[in-house]
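J.: Predicted model and sequence follow; I will ask about them next.
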Amino acid sequence: MEIFLKQYTRVTVTLAQLEQVSAGWQEYREFAGQVERLITDMVLTPIAACGTNQANPPLPLKYRVNKLRLCTELHERIREKQLVVHSLIQLEPYFKSDESLWRKEAAWIDMLHTYLSRCDLPLHETSVWERSYEIAGDEKWISEGGGYAFLQRVGLYGKLNIVDIAEPLMFALNPGRISDPICLHLIIENKTTFDILASNLPETDFLTMIYGAGKGFLSGIGNLEWQLHLTDRQHRLFYFGDLDQEGITIWYLLNSRRPARLALAFYQALLAKEFTKGKENQRQNDKAYASFLSYFPGNDQDKLRLLFAGAGYYPQEALAASELGEIARKTPWKSI
């Protein structure tokens, strides 16, 4: 019956459920004795308002389940482990967790104890992959194998000197603009549109066209100057994404990291077309939407309001390759 209650997920249980678990292998008096013992141990608390079964001895018809009282043995094992593992490993969270988590991570606790006993806290900064390999012999254990949540749980992730290493930006480079005192960059959300625009890059004002990969570029955008080895120049960013709530939010997140103008000419070309219905499940970020809207003149703001009121959107692909190329080449981006 204890095994059943450990696996039981609700806060109350009926006498009928307990009888069903014990059916076929216990006499009633033996069953009643087991229930009464669980009541005495405060694992089960009778709900008096539900009455009893009127049997001999009578048993309450319904109980509250106190699962923590079932974990006495587990808690003793946790306390014993805390006494022998490295003092920096904090096991308190396991007192409130399911036993299955303890069974899953007990070996990781031993592994982390071995690492800390050998190295103590690392003094040098390194990537998550290198630190993961040092601890577990698997460079993906922290990022993909559950190690991040485990290290957070035992209070050690923030002490392991792990630094976030941004993904490198993917971009096409225009050598003809490498000497410009103000370097212009166009960030493009989707790959198909990026490929088309990159083929027009030499005939534009842009030094680079950066492939956004949705939000993928955001972690690396702060390293743009470093990747180009042009830290002594001014850099001006433009963004062009899908005209939907997700695209607006991506631009807003970018603009919160570093100023980025909207590539208005592309968006205005989209607004001149019929929009597509769909993406009703996308959630609107009110601050992002208001900030995005403010970049447009009044008549375009009206079109945007109608667009989203009608659950519409424009994918970048709504512009043909010829339209994309013409806008990229003929718009005076330097004067914007």
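T.: Done, it's in.
J.: contacts, neighbours, all on C-alpha from now
T.: Will do.
J.: biggest helix in the protein by residues?
T.: Ranked by residue count, the top helix of the chain under DSSP state H comes out as helix 99-119.
J.: Touching that helix from outside, list them.
T.: Outside of helix 99-119, the residues within contact range by C-alpha atoms under 8 Å, 6 or more residues apart in numbering are 74, 85-86, 89, 94, 134-136, 150.
J.: what do you get for stretch 276-289?
T.: 244-246, 248-249, 252, 310-314.
J.: That stretch: how far from the chain's middle?
T.: For stretch 276-289, the separation from the chain centroid amounts to 20 Å (computed by C-alpha atoms, centre = their mean, to the nearest Å).
J.: now do stretch 317-332
T.: Worked out by C-alpha atoms, centre = their mean, stretch 317-332 lies 35 Å from the chain centre.
J.: Mind checking which of the contacts of stretch 276-289 land in helices?
T.: Counting by DSSP H, the contacts of stretch 276-289 place 245-246, 248-249, 252 in helices.
J.: picking up where we left off before, could you work out the most separated pair of the contacts of helix 99-119?
T.: Using C-alpha to C-alpha, the pair of the contacts of helix 99-119 lying farthest apart is Leu74 and Glu134, separated by 29.9 Å.
J.: this is the other structure I want to compare:
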Amino acid sequence: MKRISLEALLRTMQDQSYQEQYEYIRKLLEEEKIKPVKASRTNGKKPALYREYWILEEKKDYSEYIEEIKYNFSTRISVDYYLTHPDVYETDRPWVLLLNEYLKEHKDALKTAESLNERSFEIWSREKFLDREQGKKILNRCGLGLEFLNIYRTTEPLAYYTHTRNTPQNLLILENKDPFFSMRSHLLSGHTEIFNMEVGTLIYGAGKGILRSFQDFDLCAEPYMTDSGNKIFYFGDLDYEGIGIYENLVERFQDRWEIKPFIPAYEAMLNKADRLENLPETKEHQNRNITSIFFSYFSNTTVEKMQAVLQNERYVPQEILNRADF
């Protein structure tokens, strides 16, 4: 609100009598165009007027929008929010109308799952509207959740090497790129086993990236990889970070998959580490919040060796192993 003096309000009424000036101010008050600033006190005349006033914004007529909200919306859209916030509807209206048209004319398209960006473009002709723009707010104000749109989120494609599609088979997830390529070369050279275990598929985990990729495992993987008879193993660095990735993977997907550490590879790492005078120091800022899930798969002797490495602020990288060890 803008503050204005009585003199400024009456500037065009200078030639009128005080009674006419008073009637003019009274009319502005009745029409709710101004409101007195009571702290400014009156002018001492009769009838009295306040010395200052607030200029009130003119109330906007939203009746046309109210009618549109009440009678033109799809029954799937909740009208409650916009009926009580017609000013917000005025801003959101172009996007709400596009959603409304989609739900009226193309509702059957929701029967088929689409990616977040695909559905966003389908409805609003903007692929990032749901992810980075105001799409989620529009949905929320319409009483709808993302799940209503039957969408899925995409992740980086799962990188893997298929040595055989026979099932059941062993799938091996590798934290880092070098072991993935080395083991791939080992299998391509005619071998079928790594540390005396047959391996049908190698999966490159890309560190913590595997946590995102595995969320869409059914979408990213070939059908043979999701066979219920398959076994999944994990092999990463012997440090807090590598163990943490494994334990996060287990906790997130334990309802569907039993993911075990690739024990012979970890034991081979420790055996080579025993022959070294110095192991690299633990990298800074690693999350040390690990549990006993990882260690529960190993013998007591192996666990003692692993914990000794960690407690001495050292770690063993996967790269300690190479093709000659497999």
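T.: Okay, I see it. In this text the structure is predicted, and so the values were computed from the model without any measurement.
J.: about what we covered before: and the longest helix of structure 1, which residues are buried?
T.: For helix 99-119 of structure 1, burial by neighbour count (16 or more other C-alpha atoms under 10 Å) applies to 102, 108-109, 112-113, 115-116.
J.: Kindly reformat those residues as JSON lines containing distance to Pro57 of structure 1.
T.: Output for these, formatted as JSON lines (distance: C-alpha to C-alpha, whole Å):
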{"residue": "Trp102", "distance to Pro57 of structure 1": "38"}
{"residue": "Trp108", "distance to Pro57 of structure 1": "48"}
{"residue": "Ile109", "distance to Pro57 of structure 1": "47"}
{"residue": "Leu112", "distance to Pro57 of structure 1": "52"}
{"residue": "His113", "distance to Pro57 of structure 1": "52"}
{"residue": "Tyr115", "distance to Pro57 of structure 1": "57"}
{"residue": "Leu116", "distance to Pro57 of structure 1": "56"}
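J.: Tell me which residues of whatever helix or strand comes next after the longest helix of structure 1 come out buried.
T.: Next along the chain after helix 99-119 of structure 1, taking DSSP states H and E as the criterion, comes helix 128-136. Across helix 128-136 of structure 1, burial judged by 16+ other C-alpha under 10 Å covers 128-132, 135-136.
J.: for whichever residue in structure 1 pairs up with His163 of structure 2, what are its contacts?
T.: Aligned by TM-score structural alignment, His163 of structure 2 pairs with Asn174 of structure 1. Asn174 of structure 1 makes contacts with 201-202, 206-208, as judged by C-alpha under 8 Å, 6+ apart.
J.: measure Asn174 of structure 1 to Leu228 of structure 1 for me?
T.: Distance of Asn174 of structure 1 to Leu228 of structure 1, given as C-alpha to C-alpha, to the nearest Å: 12 Å.
J.: With Arg131 of structure 1 instead?
T.: Counting by C-alpha to C-alpha, the separation of Arg131 of structure 1 from Leu228 of structure 1 is 28 Å.
J.: what's around the nearest residue to Pro93 of structure 1 once chain neighbours are set aside, how many residues?
T.: Closest residue to Pro93 of structure 1 apart from its sequence neighbours, by C-alpha to C-alpha, 6 or more residues apart in numbering: Arg153 at 6.7 Å. By other C-alpha atoms under 10 Å, 16 other residues sit near Arg153 of structure 1.
J.: And Ser199 of structure 1, by the same measure?
T.: Neighbours of Ser199 of structure 1 using other C-alpha under 10 Å come to 12.
J.: got it, and the one 3 residues further on?
T.: Neighbouring residues of Pro202 of structure 1 were enumerated by other C-alpha under 10 Å; the total is 18.
J.: Skip the chain neighbours and tell me the closest residue to it.
T.: Asn174 (5.5 Å).
J.: Check the spacing between that neighbour and Leu224 of structure 1 real quick.
T.: As defined by C-alpha to C-alpha, Asn174 of structure 1 lies at a distance of 15 Å from Leu224 of structure 1.
J.: How about Glu36 of structure 1?
T.: Distance of Glu36 of structure 1 to Leu224 of structure 1, computed by C-alpha to C-alpha: 70 Å.
J.: That'll do, ta.
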